[in-house]
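*Asks:* Build me a model from this:
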Amino acid sequence: MGAKINVSIVVIAIYSLYYGYMSTARWSAIKRRSLRAKCAKESGDLETLQNSSPEEQFAVLVVGGRFANPFPEYRAQGILEFIVWKIFEVIRWNPRAGVPRDRTLLAELLPLFRPDFEVLFDTGNVVVTGGSDLKTESNPDLSPSGNASPIGLTSSVTSAVYYSSDTGSSTNIQLDSSTMADSWTPISQRYVMSARIPAGSQDAHSLSDASSNTTSSGLHSPIAGEATRGTVTSAGMPARDERLTITWIGQSCIFIQCHGINFLTDPLFCAHIINSYIGPKRLRPSPCQLEHLPRIDFVLVSHDHPDHFEDDTIKKIGNSATWIVPLGLRRYLARKGVFRVAELKWWDKIPLPGKERDGWEIACTPSMHWSGRHLFDKNKTLWCSFLILHNSRPVIFHAGDTGYSAELFRGISQVYGTGCEVALVPCGAYSPRWHLRPQHVDPAESVQIMIDLGAKRLVGVHWATFILSDEHYLEPKQKLEQEAVAVGLQDAVWAADFGRTIVVPYRSADEVGSGSDDDAVFRLPDASVSGVRRLRALEGRHTLIW
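*Replies:* Coordinates of the predicted model:
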């Protein structure tokens, strides 16, 4: 017994010394960088000031052979906090996040939308077979106004081409109701996602009662929202080379199209993060599978956490796309047989492979988070965010996972400029704040990131996909919209819906004229003009045009 106690004391002592060293070394590096920047500003030394730019102040930091966060706002979390938190999760009695046990109710409150395959496949990668297996007649729960429900959208696109990296061949995937209809859930007028959460309530059944008695939907209700924002006909759809499309699959997995270039961020289509025995289980099925999407050109991976980097998708995509990843992930992909990889560190900027002449670039930018897929590999690989640029103009910002650091996000806009068309920022998995503040932003901080970046639009992601935190599962969407209203950006902020396709008109810098409404100068929320039009629904479908 005495020997076991002695061993335990030695292990605790070694861990304490290691943890203390890591924390002290990190803080020392932060202080040195901050002091250098302060002295440069006070002295006016241009050379020193240049060396204390955001790229220098927030350069990659390695302590003890592991990556570390060079942000003063970050608080390192030791194993003791992790153990205490897990024990607390197990022993508490209240249901977590208010998720209803009634799956029908959950489907009503978290609807899945059918991605707009007609828009997404406008890239030459689709094989169209006549007719449609997705008729409105198959949906018995259309709203009284006659708008098509997510599953009820009639489409001429019934098959897609998926390219296999293993064989080099293409496969025709049928998009019929037998394979996909079960994933799409029609919306009933009985429930709206903008329903208020009763004060102090963690019961989603209470939420449903409140919502059924609500006479007005919130700004971004999936039912009433389109009516209040107006609709446009298909003739109002921008051409492929004059639009961006954003389709949220779940968590931080987003299918993005820029001028016909296809990106997939933080791939995740599975029903469970780890496996069916351990979970966590997805609240709602993925609105589509990888095979249903157009061919992927680039995969952006922000870090290696299992809910952002799925092994099954790695195998399916293989070398058919270029993987753009932070330091350390090239080796992991190589073990999976994937070698078409661009590995970047913070502040690296490279032309998109194959798109050099078109002016497209990708910048690897910092984020405040951590990495690790197993028990002993914490921070062995880097984590990051990404900025897609066109002709040196910021177009799309993908935050991945991050806590909030004001200097960081202002620094990104200082280096690459403001006016980013869309910022894709997490808005969920933030409670309790004492535990999750260093690694996940809350809705108010999500909006603040948009302001710091000088972005035109914000799409909130990373919410209601899995239950990984304590806030009510519908709260991130509601709070994000409330925060946007509070700062006068309600037209420029949207909490994404599963599967719904959003279209953003976009023209490159050399195509922009001087008299168009789209060229209005973007201003921060203390000004009266944002230069962003209100979201409008495409007539006859749930696709939104911004």
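*Asks:* hey, let's count contacts and neighbours off CA atoms from now on
*Replies:* Will do.
*Asks:* List the contacts of stretch 371-385.
*Replies:* When contacts are defined by CA atoms under 8 Å, 6 or more residues apart in numbering, stretch 371-385 is touched by residues 65-68, 302-306, 326-329, 345-346, 364-370, 397-401.
*Asks:* Go ahead and confirm S446 touches C427.
*Replies:* Yes: using CA atoms under 8 Å, S446 makes contact with C427 at a distance of 6.0 Å.
*Asks:* ChimeraX command for the buried members of the contacts of stretch 371-385?
*Replies:* Here is the ChimeraX selection string for the buried members of these, based on 16 or more other CA atoms under 10 Å:
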select :67,68,302,303,304,305,306,326,327,328,329,345,346,364,365,366,367,368,369,370,397,398,399,400,401
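*Asks:* what about the strands in the stretch 51-200 of the chain?
*Replies:* Listed in chain order, the strands of the stretch 51-200 of the chain (DSSP state E, counting those that start in this stretch) span 61-63, 66-68, 159-163, 170-174.
*Asks:* What of the stretch 301-450 of the chain?
*Replies:* So, for the stretch 301-450 of the chain - with DSSP E, counting those that start in this stretch - the strands run 322-326, 341-344, 349-351, 360-365, 385-390, 393-398, 422-426.
*Asks:* report the longest strand in the protein, please.
*Replies:* strand 243-250 (DSSP state E).
*Asks:* How far off centre is that one?
*Replies:* The chain centre lies 10 Å from the centre of strand 243-250; the measure is CA atoms, centre = their mean, to the nearest Å.
*Asks:* same deal with stretch 468-479?
*Replies:* That offset, for stretch 468-479, works out to 15 Å (CA atoms, centre = their mean).
*Asks:* Next, the contact list for W323, please.
*Replies:* F298, V299, L300, V301, R340, V341, A342.
*Asks:* I'd like the structure of this one too, to check against the first:
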Amino acid sequence: MSTSIRVIEAVKSVNVQGSPAHWANEQGTRFKNPWTSWREHDWRDMYYILFKHNRLTPKAPENMSTLLPTRKPTWNHEGDDAQKLKATWIGHASFFVELPARANTEGRVPKRGARILFDPIFSTHCAPIKLAGTARITPPACALEELPEVDAVVISHNHYDHLDRPTLTKLAALPRKPHFFAPLGNLAQLMSVGVPQDNCHVLDWWQSRRVEVDIPSQDGSDKTVPAVFDLTCTPNQHGEGRTPMDRMGYPKSLWASWVAREVLPDLSSTSPKTVYFAGDTGYRAVLDEQNEDEGPVCEAFKQIGEKFGPIDLALLPIGAYAPRRFMSTVHCSPKDSALVFKDIKAKRAIAMHWGAFILTTEPIMEPPKKLKEACEEVGIEEGAFICTDIGQTMLYD
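*Replies:* As a prediction, the model looks like this:
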């Protein structure tokens, strides 16, 4: 017996600030960052990226596989482990998350929980052309074909290292197709890789969809058990673009983070688990010689914390942050992510967006070291915000 999926569009959206300040036109087909922490890149930034950046990026160490090991993922969990929240880092910003396998009101338990695949990229390069500078320096945790059944594929934005067309094409061709979720402006991208329109869901910030997955029961009967969760498209600070033309004028597609929250029966005594996926995001805009702690920070994260906190598990980026003048607007440093952890009221977090591609100029193995220092500085309990091996599956009560 296979699982079936339903997506309900009539879930009430969260209304935060009335009219959408991130719309750059009345139609909601162009977008902008509305944050006081945002600044547009200027001619100095363009000069840097065109003439200096490639010369300053580091080389991958020869012992990269030792520095950042890859494990074989564990997908199937039984007994008490089946009742836990599970997250596996596939590499870069790709995560495979399985929500707890909850019993229904009749006491029947599903074989597994609902499964969400965030920003999957299994390609060897993160660009339209396979140049040396865009190649992976560590492999993904497994081949795409080795993934277990996926219910929802969630995309944060359309950059090549997050919306990977070869990967999405393979996922769209699966006999049992998952449903795909992305921010506004990405419908054409999804349909162009073969996703049926009925399986495409493009959302604005603060819009939600309810996902219901009928999963076979553990008892071997012909009964199914519903696994239900809400997906909410939430703000962050970033941008979009796959071609130079996308840089002209206001962006045509939106960028986002996402919140996944279990929906449990009314009489359940268990608290629903909440997962936050940050996507690709900055936290502030830092100029040369500026004290980072003196400028404004992105308001979105405290809004998310107020609406959805406490967050049981956050998946937060810690890499691709140097040089700060260019990268701080769009990518979090480890300290930025530690502050996001606090803003969203996270209980636990796993680091991502490092160790797969050489995108920026910080030393490749610097982010985990800086994360540990940042957690100590801002008062995050040791072990609450961690780095894992690629393919390592973490289980949370």
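*Asks:* re the thing from before, name the residues contacting each of S446 and C427 of the first structure.
*Replies:* G460, L480.
*Asks:* one step back: which other residues reach the longest strand of the first structure?
*Replies:* 115, 120, 254-259, 268-269, 286-288, 461-463, 465, 496-507.
*Asks:* Using neighbour counts, trim those to the buried set.
*Replies:* Looks like those have 115, 120, 254-259, 268-269, 286-288, 461-463, 465, 496-507 buried, using 16+ other CA under 10 Å.
*Asks:* Show me the residues you listed that map onto strands.
*Replies:* I254, F255, I256, Q257, C258, V461, T501, I502, V503, V504, P505.
*Asks:* ok, back up a step: can you provide the mean distance from the longest strand of the first structure to its aligned counterpart in the second structure?
*Replies:* Its aligned residues in the second structure lie a mean 1.0 Å from strand 243-250 of the first structure after superposition (mean CA distance after the TM-score superposition for the first structure).
*Asks:* now that strand: which residue numbers in the second structure?
*Replies:* Strand 243-250 of the first structure corresponds to residues 84-91 of the second structure when matched by TM-score structural alignment.
*Asks:* Stretch 442-452 of the first structure now?
*Replies:* If you align by TM-score structural alignment, stretch 442-452 of the first structure falls on residues 333-343 of the second structure.
*Asks:* Could you do stretch 302-314 of the first structure as well?
*Replies:* The aligned range for stretch 302-314 of the first structure is 156-168, by TM-score structural alignment.
*Asks:* State the distance from the counterpart of M191 of the second structure in the first structure to Q77 of the first structure.
*Replies:* M191 of the second structure maps onto A334 in the first structure when the alignment is built from TM-score structural alignment. Relative to Q77 of the first structure, A334 of the first structure is positioned 31 Å away (CA to CA, to the nearest Å).
*Asks:* Kindly report the same for A537 of the first structure.
*Replies:* 44 Å.
*Asks:* Comparing these two, which residue is more hemmed in?
*Replies:* Legend: neighbour count by other CA atoms under 10 Å for A537 of the first structure and Q77, higher for A537 (22 against 13).
*Asks:* which of the residues in the longest strand of the first structure are buried?
*Replies:* Applying 16+ other CA under 10 Å to strand 243-250 of the first structure flags R243, L244, T245, I246, T247, W248, I249, G250 as buried.
*Asks:* Quickly name whichever of those residues is closest to R92 of the first structure.
*Replies:* Relative to R92 of the first structure, the closest of those is G250; by CA to CA it sits at 27.7 Å.
*Asks:* Which stretch among the strands of the stretch 301-450 of the first structure approaches R33 of the first structure most closely?
*Replies:* Here strand 360-365 is closest among the strands of the stretch 301-450 of the first structure (CA to CA), at 17.8 Å.
*Asks:* in the second structure, what residues pair with the closest one?
*Replies:* Under TM-score structural alignment, the match for strand 360-365 of the first structure is residues 229-234.
*Asks:* Mean deviation, the matching stretch versus the first structure?
*Replies:* Overall, stretch 229-234 of the second structure averages 0.6 Å from its counterpart (mean CA distance after the TM-score superposition for the first structure).
*Asks:* Give me the residues contacting that stretch.
*Replies:* 114, 183, 203-212, 256-263, 304.
*Asks:* Go ahead and build a PyMOL selection from the buried members of those.
*Replies:* Selecting only the buried entries of those in PyMOL, with 16+ other CA under 10 Å as the criterion:
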select buried, resi 114+183+203+204+205+206+207+208+209+210+211+212+256+257+258+259+260+261+262+263+304
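*Asks:* and the two most separated of the ones in strands among the buried ones among the contacts of strand 243-250 of the first structure?
*Replies:* Pairwise over these, using CA to CA, the maximum falls at V461 and P505, 20.5 Å.
*Asks:* Quick one: neighbours of the equivalent of N262 of the first structure over in the second structure, just the number.
*Replies:* With TM-score structural alignment defining the correspondence, N262 of the first structure maps onto R115 in the second structure. Using other CA under 10 Å, R115 of the second structure has 22 other residues around it.
*Asks:* Same question for T134 of the second structure.
*Replies:* Neighbour tally, T134 of the second structure, other CA under 10 Å: 18.
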